[in-house]
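J.: Have a look at this prediction, sequence included:
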Amino acid sequence: MNDLDPIVAGLNDNQNLNSKEVLELFVDLFTERGPEVVSQEIFTDYLKIKKLEGDEYSELSSEILSQLSTIDIGFYSDYIRNIEKNGIRFVPFYAPEYPDRLWKIADPPLCLYVDGDVNLLGDGVAIVGTRSATEHRLEFVREIARALVEMDKTVVSGLANGVDAAAHRGALEADGDTIAVLPGEVQKIVPASNRELGEQIQKKGALVSETSSKVGIHRGRFVERNRITSGISTAVIIGASGKTGGTIHQANFAMEQEKPRFLYESEIDDGQSPDKLYKKGFRGFHTLDELRKLLNSDFTPLNPDSTTPTKLDDY
């Protein structure tokens, strides 16, 4: 752990500071010094200079400076040490394991906490949906997950009841890898009814969170984590959706992030493929063969010529 890690963890727990602008501010600092040598004093002096420059980063630098004075550095230092003793990885945005794709979203987390295989974060496909999906859809979601495993894809979801749990179970049944993005600290599996499933995922995949134990779970966290579920994924598949609710929020993130996005159309008219999703760019499929064709035609790698920074390997 370097001096910057607890600072980043503390800033990250303030969800208002999750933005590309914050990452760019750090990157500007890293052109002069690597993350491993940036102390709190160096970072504070840098922000004071940026605050006085009067450019687009002045106000942001001022806000971060005010937040620095409230961060309990001792707590975050101890927290990172303790979780790493228990095999949980602290992955700040400047770590090699931080997913490239999160640099592409509007509000990337400054860090992640990963309990499991951190190397799985780069090539997942999200399967998401409502907690109240019909039995027919839940069974087909498991089939979708098994098909993705056959394609050597990691299944990403949120460990909620309904579609999420079915997706994770389908991946595990096929002896594949799966990632669960949690709404709160990575040590606390939510909902409690899926604790056993979460423990299986930790052994055959990874549990992922963006917050420490200092941040409690509230309704908004279930929406906020959805940007990461789609953000680390190469595509988003909705197995079932209501006309309102969390799945619609997930669909919005997928659209904003310009992910290839697909919607299962059941032959049974159950109302769980709402028309509004097609207006958000989702393409429907009825069978696994149709889905495979869509995935093979719509998977696109990150643009290697993009001007958006993707790694800090050179610093």
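T.: Okay, I see it.

J.: When you work out contacts or count neighbours from here on, use the C-alpha atoms and nothing else.
T.: Fine.

J.: now the strands for the stretch 151-300 of the chain?
T.: 154-157, 178-181, 205-209, 233-240, 261-264, 283-285 (DSSP state E, counting those that start in this stretch).

J.: contacting residues around the spatially closest residue to residue 128 that is not a sequence neighbour?
T.: Closest residue in space to residue 128, ignoring its immediate chain neighbours: residue 238 at 5.0 Å, by C-alpha to C-alpha, 6 or more residues apart in numbering. Residue 238 makes contacts with 127, 128, 129, 247, 261, 262, 263, 264, as judged by C-alpha atoms under 8 Å, 6 or more residues apart in numbering.

J.: For residue 238, give its distance to residue 117.
T.: From residue 238 across to residue 117, the span is 25 Å (C-alpha to C-alpha, to the nearest Å).

J.: returning to that earlier point: now the contacts of residue 238 as a markdown table including distance to residue 308 and neighbour count?
T.: Conversion of those to a markdown table gives the following (distance: C-alpha to C-alpha, whole Å; neighbours: other C-alpha atoms under 10 Å):
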| residue | distance to residue 308 | neighbour count |
| --- | --- | --- |
| 127 | 27 | 30 |
| 128 | 28 | 33 |
| 129 | 30 | 34 |
| 247 | 28 | 22 |
| 261 | 23 | 25 |
| 262 | 26 | 23 |
| 263 | 29 | 26 |
| 264 | 33 | 24 |
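
J.: Can you tell me which of these lies closest to residue 284?
T.: Using C-alpha to C-alpha, residue 263 is the member of these that lies nearest residue 284, at 4.7 Å.

J.: can you pull the contacts of that closest one?
T.: Residue 263 neighbours (C-alpha under 8 Å, 6+ apart): 237, 238, 239, 240, 273, 277, 282, 283, 284, 285.

J.: repeat that for 7 Å
T.: Applying C-alpha atoms under 7 Å, 6 or more residues apart in numbering, we find residue 263 in contact with 237, 238, 239, 282, 283, 284, 285.

J.: what helices or strands is the lengthiest helix in the chain leaning on?
T.: In the chain, with assignment by DSSP state H, the single longest helix is helix 135-150. Applying 3 or more C-alpha pairs under 7 Å, 6 or more residues apart in numbering; DSSP states H and E, we find helix 135-150 packed against helix 163-173, strand 233-240.

J.: and here's the other structure:
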Amino acid sequence: MDDKLYWVWLSSIPGIGAVKSKKLLEHFQSPYNIWRAEEKQLIELDFLTNRDVHNLVSNKIKEDAKKHLENIFKNDIKILTINDQLYPPYLKHIYDPPVVLYVKGSLKKDEKYLAVVGSRRATSYGLSMAQTISRELTEYGITVVSGMARGVDSYAHKGVIGAGGRTIAVLGCGLDIVYPYENKNLMHSIIENGACISEYLPGTAPLAGNFPARNRIISGMSLGVIVIEAGERSGSLITADFALEQGREVFALPGNVCSLKSAGTNRLIKEGAKIITSIEDILEEININFSDENIEEFFEKNILDEKFFRGLNQEERTVASCLKNEPSNIDLISKKTGFSVQLVSSILIMLELKGIVEQLPGKIYKLKY
């Protein structure tokens, strides 16, 4: 039986999301072994509920997986598992990576990704800047990731395509569905110039709850997230939050302080996001020269483990990130962040109380790895 069947089955089981799938793979080593597991073996796993166990041994769900596989091939969709070489390497390191990605188009092993996201109801300024920044990133060989939503996302993809570059759209529905429908031609162009990817099986509708989960993939596969324009409740701020939890850089384009549509991005800047005034602001912060050989080193040395980010606000994350490579003092942290010495001092006190940093002799601070 095709090995892909077991991966499709694992990704299709109700209640078994990315985290539980990852734990099951760690325990059983392969989807095939999970498929063959007996009920008594599954009951012993404390992270599974009775409903999970029932679904894992369900013959109906296994038969349905065969139909899903046929539908995937019928729609010319590729199945990319977390063990495949083309699986985005940075995505593997997030807390909850999808064990299967469904792909239309092509991914490349050596691609370097940056995400460009923003408001669905962007101003002409936001749309223009999304297109311009994405086009300029393409000129540096960077692949732009976005969500193919209306507004900023669509213009980011268009900027890349117009420049002859590569772009990836991460969808919150099955790849046999065009959402929004007016992006039908854009979706075809994205597939020709990169790929559309999703963790959802064909036939999955674009339900509202799918999009926050989709956003963790956009940020997780990228070196950083560029927020072009966002209101206070914009979904792109969720992507920025995921980026911070995943240890990625967050950039924000400043906007009119009187415009509600820039309230979100202006707040990100106030809280420590890197301000964008030119493409150089992005390139200076992002090392785009990682090789496959030192990806592991990148994660070990240059970004904080996610557990250090969870529960921290953006100012705390910004200060903590200054201690990634070596201990530092308050004055140096103040210079790096632009925060006042008084603010840095109070943030460090909070980080000490939360067990994130510790103070060494001479008022030097270090992370408590």
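T.: Perfect, thanks for sending it. All values derive from a computational prediction rather than experimental measurement.

J.: Report how many residues lie close to residue 83 of the second structure.
T.: 11 (other C-alpha atoms under 10 Å).

J.: That one maps to what in the first structure?
T.: In the first structure, the residue equivalent to residue 83 of the second structure is residue 94, according to TM-score structural alignment.

J.: Its match should be in a strand, yeah?
T.: No: if the criterion is DSSP: H, G, I helix; E, B strand; the rest coil, then residue 94 of the first structure is coil and not within a strand.

J.: Spatially, what comes nearest to residue 341 of the second structure if we skip its sequence neighbours?
T.: residue 334 is the one closest to residue 341 of the second structure (C-alpha to C-alpha, 6+ apart), at 5.6 Å.

J.: Pretty sure the one you found sits in a helix.
T.: Yes: assigned with three-state DSSP, residue 334 of the second structure falls within a helix.

J.: And it, how close does it get to residue 204 of the second structure?
T.: Applying C-alpha to C-alpha, the value for residue 334 of the second structure to residue 204 of the second structure is 48 Å.

J.: Which one of these two is surrounded by more residues?
T.: Using other C-alpha under 10 Å as the criterion, residue 334 of the second structure and residue 204 rank with residue 334 on top: 18 against 15.

J.: tell me, stretch 159-174 of the first structure lands on which residues of the second structure?
T.: Stretch 159-174 of the first structure corresponds to residues 148-163 of the second structure when matched by TM-score structural alignment.

J.: so how far is that stretch off the chain centroid?
T.: The chain centre lies 18 Å from the centre of stretch 148-163 of the second structure; the measure is C-alpha atoms, centre = their mean, to the nearest Å.

J.: Then stretch 5-21 of the first structure?
T.: Distance of stretch 5-21 of the first structure from its chain centroid, counting by C-alpha atoms, centre = their mean, is 15 Å.

J.: Please point out which parts of it sit buried.
T.: Applying a neighbour-count criterion of 16 or more other C-alpha atoms under 10 Å, one finds 5-13, 15, 17-21 buried in stretch 5-21 of the first structure.

J.: For residue 123 of the first structure, state which of those residues is nearest.
T.: Nearest to residue 123 of the first structure among the buried residues of stretch 5-21 of the first structure, counting by C-alpha to C-alpha, is residue 20 at 21.7 Å.

J.: mind checking the SS state of residue 80 of the second structure?
T.: Classification of residue 80 of the second structure using three-state DSSP returns strand.

J.: Chain neighbours aside, what residue packs nearest to it?
T.: residue 101 (5.1 Å).

J.: Need the counterpart of that neighbour in the first structure.
T.: Matched across to the first structure, residue 101 of the second structure falls on residue 112, judged by TM-score structural alignment.

J.: I'd guessed its match sits against residue 94; true?
T.: No: using C-alpha atoms under 7 Å, residue 112 of the first structure is not in contact with residue 94; the gap is 11.0 Å.

J.: okay, now the aligned partner of residue 148 of the first structure in the second structure: neighbour count?
T.: Alignment note: residue 148 of the first structure maps to residue 137 in the second structure; criterion TM-score structural alignment. By the criterion of other C-alpha under 10 Å, residue 137 of the second structure has 22 neighbours.

J.: quick one: residue 137 of the second structure from residue 127 of the second structure, how far?
T.: According to C-alpha to C-alpha, residue 137 of the second structure stands 16 Å off from residue 127 of the second structure.

J.: can you check residue 206 of the second structure too?
T.: Going from residue 206 of the second structure to residue 127 of the second structure by C-alpha to C-alpha gives 23 Å.

J.: Of those two, give the one with the bigger neighbour count.
T.: Under the criterion of other C-alpha under 10 Å, the comparison of residue 206 of the second structure against residue 127 puts residue 127 first, with 23 against 17.

J.: Identify the residue of the first structure aligned to that one.
T.: Using TM-score structural alignment, residue 127 of the second structure pairs with residue 138 in the first structure.

J.: Who are the contact partners of its match?
T.: Counting by C-alpha under 7 Å, 6+ apart, residue 138 of the first structure touches 162, 163, 166.

J.: Also residue 151 of the second structure?
T.: Here residue 151 of the second structure is in contact with 119, 120, 121, 122, 127 (C-alpha under 7 Å, 6+ apart).

J.: what's around residue 183 of the first structure, how many residues?
T.: So residue 183 of the first structure, with other C-alpha under 10 Å, has 28 neighbours.

J.: returning to what we had before: so which of the contacts of residue 238 of the first structure is the closest to residue 105 of the first structure?
T.: Nearest to residue 105 of the first structure out of the contacts of residue 238 of the first structure is residue 261 (C-alpha to C-alpha; 15.7 Å).
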